[in-house]
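Asker: prediction below, plus the sequence it came from.
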Amino acid sequence: MASSCMQLCIKHRLLPPVCTVALSTCAQVRHCCTVTRLRHPTTVTGTQTKYQQGQHIRFYSDLIDKHQANETQTLNEIPTSLDLDATTGLYALEEIGDEEAVSLAPLPSIPPVSAFLKDYVDQSETLTKLVQLGVNLWKLEQRPNVGSMLLRLDFDTDVAPRLLFLKGIGVDDSRLGYIITRNPFVLTEDLENLQARVNYLKSKKFTAENVASMVSRAPYLLNFSVKRLDNRLGFYQQQLNLNPSNTRNIVARLPRLLCGSLEPVKENLKVCEIELGFKANEIQHIVLAVPKILTANKRKLTQIFEFLHNTMNVPHHLISKFPQVFNSKFLRIRERHLFLQYLGRAHYDPDQANYVSLERLASSPDDIFCTEVALATPEDFYLFQKTL
């Protein structure tokens, strides 16, 4: 009976936890006493057995009296009446007036959990405006913690001032989406720090057009401190023995030199010097002509050089005069050389007749290469390519 009452009270939350524990304990004690009576019938013979039976009965009787006293004390502490109207909250079926209904704040409609930023676009002004600028949310949500960072930003106080700053230094509107897609953390940079970095670049005689172009093509440029930017400029000036003007030249043309790691740059310089055998002045000329060689794939550099130098017998000084050949595809150089060799026109020495420069070999369109360099038709070249 006590157990059933206890379950009923718990179901309807009529008793506090203390009372529930008391009823549960009392029920267990009564159960133990009942079991004891069943195990020790009154018709027991023997003095020792009767004594043990008496001890068990007195023990459980004392235990019952103790818990009954606790139960009575707990029940006396329960309030006799419950004021159901004391709470100020609204019930689901309670009718309210029109004025009160208008004053109620709507529940937030932003999904509490989602792995995709597109689910928040309709409810977030920041995401809506970023999409209008051309920001690729799909790329941003692939990066850890970027999505939650964007949702915490307020467009008017966080995003708009930085967009106006980028426009103020000359960044075109069409590049804003690209910059934020590549570097969303620029939206959290302090405006004073951003201005200090721009001022530093201008102090190094980078023009306003240079700065705008560099930021547009290397979005992480303004995330680095003035000290780091100064160290990078000093590194290229010392390693390549360049004057300030030439240093600005290569950095302005390839601004990611200030953002990326220096390890690939150091490795490529060692490759050009040790493995390819170029002299210091030749390396300097190559870098000034093609700054991209500092970050180019090492395997591609080695493959093209070995074919030019070992197969085509082009010396170092001729390769350094036209380093743009390293920007060409290896397959293109190989096919054209073999075609000229087949025609007997593979002459790369300027002192020989029918000399073919690396520029015309690597940079000419197919029709011009065939008609002016190989003195053949494009159909002949296409048929030859099928034999390779």
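Answerer: Yes, it's here. Everything numeric in this text was worked out from a predicted model, so none of it was measured.
Asker: CA only for contacts and neighbour counts going forward, please
Answerer: OK.
Asker: how far away is the closest residue to residue 298 other than its chain neighbours from residue 274?
Answerer: Residue nearest to residue 298 in three dimensions, not counting chain neighbours: residue 268, with 6.5 Å by CA to CA, 6 or more residues apart in numbering. As judged by CA to CA, to the nearest Å, residue 268 and residue 274 stand 10 Å apart.
Asker: buried stuff in the strand or helix carrying residue 196?
Answerer: Per DSSP states H and E, residue 196 falls inside helix 191-203. Using 16 or more other CA atoms under 10 Å as the burial criterion, the residues of helix 191-203 that qualify are 194, 197, 198, 199, 200, 201.
Asker: quick one: which of the residues you listed is nearest residue 219?
Answerer: Comparing those against residue 219 with CA to CA places residue 194 closest, at 12.2 Å.
Asker: more neighbours, residue 268 and residue 274?
Answerer: Neighbour comparison, residue 268 and residue 274: the larger count goes to residue 268, with 19 against 11 (by other CA atoms under 10 Å).
Asker: how close does residue 387 sit to residue 338?
Answerer: 11 Å.
Asker: who has more neighbours, those two?
Answerer: Set residue 387 next to residue 338 and count neighbours by other CA under 10 Å: residue 338 wins out with 17 against 6.
Asker: quick one: secondary structure of residue 144?
Answerer: What DSSP: H, G, I helix; E, B strand; the rest coil gives for residue 144 is coil.
Asker: use this one as the comparison:
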Amino acid sequence: MAQRAIARFGLSLIRRNLKPATSYNVCKKRSLHNTPTTVDNSLTKSYSYSTEGNNPTSGSEESASDEPFENDEVINDFMKFDEELKEKLKTLDSVSIPRKSDSLADYVNSSKVLQTLVMFGVELYTIEKQFKEALDFLVKLDLNRDVVPKLQFLKKNKLTPQEFGATVTKNPHILDPQNKIEDFEEMIEYLRSKKFTSKQIASLLVRYPKFLTLSVPKIDGILGFYQKLPTNFANTIYFSGNQLRSLIIRCPSLLTADLEAVFLNIKLLEQSFGFSLPQIKNMVTIYPNLLLLEMKELELRCRLFLFEMELTKEELSQAALVFNNRRKRTETRHYYLKSLGRNQYKPDQKGYLSMLDVVVGTDEEFCEKCKVGTIEDYERFLKTI
């Protein structure tokens, strides 16, 4: 309808310019002077002319240019010759881009970039919640200039197309035009110089791509901190290159952790609970996430294991995976075993139960491995506390 209306308007202007040739008054005047007049029937609707005097036989005396125009054939001819008008008409049917929005969903229909990211499995709703600052540049990206080269960079570093979505979702700033591919390549070369393998680098890119947008000097300082982990009494816990790489691969969040909080956790273990440096190193090697626990939570778990469950520091250092469990659940299972007289965690004592069997796994697995009744028995106990 918009195309037909514009075409009518254009032809109306043309006909007004041709008004002397199509006006009834002009035709009548020419008839009086015996001048034959030819009228294009395709440009008239309500007038018909006699063969003798060219007088109108029906319709009003208004100019034909004021009549509505509905000849589809002429409209099509007009549009064929007016290419510029046709291009403008096409834009009337195109999807408009919202001027302002707080949601990427409003831009998906009009953005090839966002459509491409969705196709690769990028979770736009997650980005909206966790990276609100990224919304501004995501809607302005150019597919060929900003997105394709960086996806090619990820592919070059052993990532599959199925992994692109997870990587961009976890760190959409990879696509920020301010972050250059040259900087990414410099980071990869640095990791290779530290003897990280291609497989390990690919694992970091998928599991924790935040490191990619850090600077090389900052990463270098962080790795140096963990390789010579400072303690309370001006000593250090030294990790070899292989040990350090293992820590980072298993717990890449260490790269962006608060280093002061990490130091305070080491201080707590050494000063407040009396762990030796070899014991702390062994605990960190077994469970690197220990360094990321909140200081208060780490203190409560240590008190539970050392004072309530009566483990020695050496036993706890050898079973550091017990920290990878909710404290409340561990506490509840211990009280259940205590009510049955089965809370025996010493390897040299009769009825010994492994701490990993007690702490790790579901409630059903706990009851089965420790042989302390059925899950129904355990659930009845839970209702009493």
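Answerer: Everything's here; your move. It should be emphasised that the depicted structure is a prediction, and the values quoted were computed from it without experimental measurement.
Asker: TM-score for the pair, please.
Answerer: Superposed pair, TM-score by TM-score structural alignment, normalised by the length of the second structure: 0.72. Supporting alignment: 299 aligned residues with a CA RMSD of 2.4 Å.
Asker: want to throw the buried residues of helix 191-203 of the first structure into TSV with distance to residue 327 of the first structure?
Answerer: Output for the buried residues of helix 191-203 of the first structure, formatted as TSV (distance: CA to CA, whole Å):
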residue	distance to residue 327 of the first structure
194	34
197	32
198	31
199	34
200	32
201	29
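Asker: quick one: map the residue nearest to residue 298 of the first structure onto the second structure.
Answerer: In the second structure, the position corresponding to residue 268 of the first structure is occupied by residue 265, as judged by TM-score structural alignment.
Asker: buried stuff in the host helix or strand of that match?
Answerer: Counting by DSSP H and E, the element that carries residue 265 of the second structure is helix 259-267. By neighbour count with 16+ other CA under 10 Å, helix 259-267 of the second structure contains the buried residues 259, 262, 263, 264, 265, 266, 267.
Asker: with the first structure overlaid, report how far the next helix or strand after it is off on average.
Answerer: Counting by DSSP H and E, the next helix or strand C-terminal to helix 259-267 of the second structure is helix 277-286. Superposing on the first structure and averaging over aligned pairs (mean CA distance after the TM-score superposition for the first structure), helix 277-286 of the second structure comes out at 0.6 Å.
Asker: equivalent range in the first structure for the helix or strand following helix 277-286 of the second structure?
Answerer: Next in sequence after helix 277-286 of the second structure, counting helices and strands by DSSP H and E, comes helix 295-303. Under TM-score structural alignment, the match for helix 295-303 of the second structure in the first structure covers residues 298-306.
Asker: for residue 243 of the first structure, which non-adjacent residue is closest in space?
Answerer: residue 237 (6.6 Å).
Asker: what segments of the stretch 101-250 of the first structure are helices?
Answerer: 125-133, 137-140, 146-152, 160-168, 173-182, 191-203, 208-217, 226-239, 244-253 (DSSP state H, counting those that start in this stretch).
Asker: ok so, going back, which member of the buried residues of helix 259-267 of the second structure is positioned nearest residue 20 of the second structure?
Answerer: residue 259 (88.8 Å).
Asker: what do we get in the first structure for residue 332 of the second structure?
Answerer: Looks like residue 332 of the second structure aligns to residue 335 there (TM-score structural alignment).
Asker: assign that match to helix, strand or coil.
Answerer: helix.
Asker: quick check: longest helix of the second structure.
Answerer: helix 2-17 (DSSP state H).
Asker: that older thread, what's the helix holding residue 196 of the first structure aligned against in the second structure?
Answerer: Counting by TM-score structural alignment, helix 191-203 of the first structure sits on residues 181-193 of the second structure.
Asker: I'd like the distance from the matching stretch to the chain centre, please.
Answerer: Put simply, stretch 181-193 of the second structure sits 23 Å off its chain's centre (CA atoms, centre = their mean, to the nearest Å).
Asker: same check, this time on stretch 233-245 of the first structure
Answerer: For stretch 233-245 of the first structure, the distance to the chain centre is 33 Å (CA atoms, centre = their mean).
Asker: do stretch 284-295 of the first structure as well
Answerer: Taking CA atoms, centre = their mean, one finds the center of stretch 284-295 of the first structure at 31 Å from the center of the full chain.
Asker: now do the contacts for the most centrally placed residue in the second structure.
Answerer: Central residue of the second structure (CA atoms, centre = their mean): residue 169, 2.7 Å from the mean position. By CA atoms under 8 Å, 6 or more residues apart in numbering, the residues touching residue 169 of the second structure are 122, 123, 124, 126, 127.
Asker: let's see 6 Å
Answerer: 122, 123 (CA atoms under 6 Å, 6 or more residues apart in numbering).
Asker: can you tell me how far the counterpart of it in the first structure sits from residue 138 of the first structure?
Answerer: Under the alignment by TM-score structural alignment, residue 169 of the second structure pairs with residue 181 in the first structure. Residue 181 of the first structure sits 9 Å away from residue 138 of the first structure, going by CA to CA.
Asker: cool, and residue 285 of the first structure?
Answerer: 42 Å.
Asker: of the two, who's got more company?
Answerer: Legend: neighbour count by other CA under 10 Å for residue 285 of the first structure and residue 138, higher for residue 285 (17 against 13).
Asker: which residue packs closest to the more buried one, ignoring adjacent ones?
Answerer: That would be residue 320: by CA to CA, 6+ apart, it lies 6.9 Å from residue 285 of the first structure.
Asker: from residue 277 of the first structure, how far out is the one you found?
Answerer: Look at residue 320 of the first structure and residue 277 of the first structure: by CA to CA, they are 11 Å apart.
Asker: these two - which one has more neighbours?
Answerer: Neighbours of residue 320 of the first structure and residue 277, each counted by other CA under 10 Å, are more numerous for residue 320; the result is 20 against 13.
Asker: so what sits against both of residue 181 and residue 138 of the first structure?
Answerer: With CA under 6 Å, 6+ apart, residue 181 of the first structure and residue 138 have no common neighbours.
Asker: and residue 7 of the second structure, how many residues sit next to it?
Answerer: 22.
Asker: now swap in residue 177 of the first structure and tell me
Answerer: Around residue 177 of the first structure there are 18 residues (other CA under 10 Å).
Asker: do the same with residue 307 of the first structure
Answerer: Count around residue 307 of the first structure with other CA under 10 Å applied: 16.
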